[in-house]
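Asks: Sharing a sequence plus its predicted fold:
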Amino acid sequence: MNYLDEADLFIEPLRKLGYEYVPKVDFPNRRFFRKGEWRKGTHHLHVYELSSDEWNNNLLFRNYLRSHPEKLVEYAQLKKHLASLYLEDRTTYTQQKAPFIQSVIELAKKLTRNKS
């Protein structure tokens, strides 16, 4: 049994806690669970295949923000701004912050390559 097969075992216990499993064909290395009103979810839970590109990108993003406080502040300000604009539209909020996240991941990859 691989890691994501094991993650599928979370579906029923999480459902009992109010989480809905949302299959995402675009992300085969991730299981996504949400809680709250549709498109206004209050809780999002992502389970990734360990060492997948998605997993590694999340770590790159987190680590870059930890070591670059100015980017962390910029990200916090962006999130607050987008939240005020898209209070009732979680999907657009997420789409609008994606370019920033991707740019930070690219910066982190470049930094990692330069250290090698």
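Replies: Cool, the structure landed.

Asks: make it CA atoms for all contacts and neighbour counts henceforth
Replies: Fine.

Asks: Could you list every helix and strand that the lengthiest helix in the chain packs against?
Replies: The helix that spans the most residues within the chain, counting by DSSP state H, is helix 90-115. Contacts defined by 3 or more CA pairs under 8 Å, 6 or more residues apart in numbering; DSSP states H and E place helix 90-115 against helix 53-67, helix 69-85.

Asks: which residues does Met20 contact?
Replies: For residue 20 the amino acid is Glu, not Met. Glu20 makes contact with Ile11, Leu14, Phe33, Arg34, Lys35, according to CA atoms under 8 Å, 6 or more residues apart in numbering.

Asks: Comparison target below:
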Amino acid sequence: MIGLARGTVKVVPYSFNWKEIYKEEEKLLYHLLGETAIDIQHVGSTSIEGLDSKPIIDIDVGVKSLDDVDKHRNLLEANGYQFRDNAGIEGRVMFAKGREDLRTHYLHIEIINGELWKNHIYFRNYLRLNKEAVEEYSKLKKNLAAKYTNDRGSYTNAKNEFINSILKKAKEEVD
């Protein structure tokens, strides 16, 4: 299963299909974005084996300049992506794929090796290597999903303390 109604929260068990769904989308994005896409990465919870997640595929596209996104906007929209500006986070351009009642992908276009890019990669990589953290995060997400079923903003905000603690650990390991 992939997809979730916009604004809602439902956490489901990890699915190995998510990796395949990502790979198909990665091929499409490299085709659509060409050389503008320096790197494309599967990020977010669906990229971490064993982690319960909202069934939406998060994809990071690393670019040299966010200004380059404008020349691809129409092509992305013609392929099902809806422009979401920066969706409240400075330093990125965001697109969502899927109907309002069934969002399937979030596309985060960010400066390659910028802070947002690195944070997504550090977080993902740390969890991929730390099973205990995956179990803790899954438990937190399930509890928060039960509490905030129709309040995506509160669900997301309630995860911040955990996410920031993982980023701190991940950065300490890299430095």
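Replies: That came in fine, so what should we check first? Values in this document were obtained by computation on a predicted structure and should not be read as measured data.

Asks: so what number do they get for TM-score?
Replies: The TM-score (TM-score structural alignment, normalised by the length of structure 1) is 0.77; 111 aligned residues with a CA RMSD of 2.4 Å.

Asks: Out of the helices and strands packed on helix 90-115 of structure 1, which gets nearest to Ser103 of structure 1?
Replies: Ser103 of structure 1 lies closest, by CA to CA, to one member of those: helix 53-67, at 9.4 Å.

Asks: Packing partners of that closest one?
Replies: Secondary-structure packing of helix 53-67 of structure 1 (3+ CA pairs under 8 Å, 6+ apart): helix 69-85, helix 90-115.

Asks: possible to save these as CSV with mean neighbour count and distance to Arg62 of structure 1?
Replies: As requested, those are exported to CSV (neighbours: other CA atoms under 10 Å; distance: least, CA to CA, whole Å):
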stretch, mean neighbour count, distance to Arg62 of structure 1
helix 69-85, 13, 9
helix 90-115, 14, 9
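
Asks: Which of those sits closest to His44 of structure 1?
Replies: Evaluated with CA to CA, the helices and strands packed on helix 53-67 of structure 1 place helix 90-115 nearest to His44 of structure 1, the distance being 11.1 Å.

Asks: angle of the closest one against helix 69-85?
Replies: 170 degrees (axes from the mean of the first three to the mean of the last three CA atoms, to 10 degrees).

Asks: follow-up on the earlier one: any of the contacts of Glu20 of structure 1 buried? List them.
Replies: In terms of neighbour count (16 or more other CA atoms under 10 Å), the buried residues within those are Ile11, Leu14, Phe33, Arg34, Lys35.

Asks: sorry, back to before: out of the helices and strands packed on helix 90-115 of structure 1, which is closest to Gln102 of structure 1?
Replies: Closest among these, using CA to CA: helix 53-67, at 8.5 Å.

Asks: mind checking what Ser154 of structure 2 lines up with in structure 1?
Replies: Structural alignment places Ser154 of structure 2 opposite Thr92 in structure 1 (criterion: TM-score structural alignment).

Asks: for its match, what are its contacts?
Replies: Tyr86.

Asks: what separates stretch 123-133 of structure 2 from the chain centre, distance-wise?
Replies: Stretch 123-133 of structure 2 sits 15 Å away from the centroid of its parent chain (CA atoms, centre = their mean, to the nearest Å).
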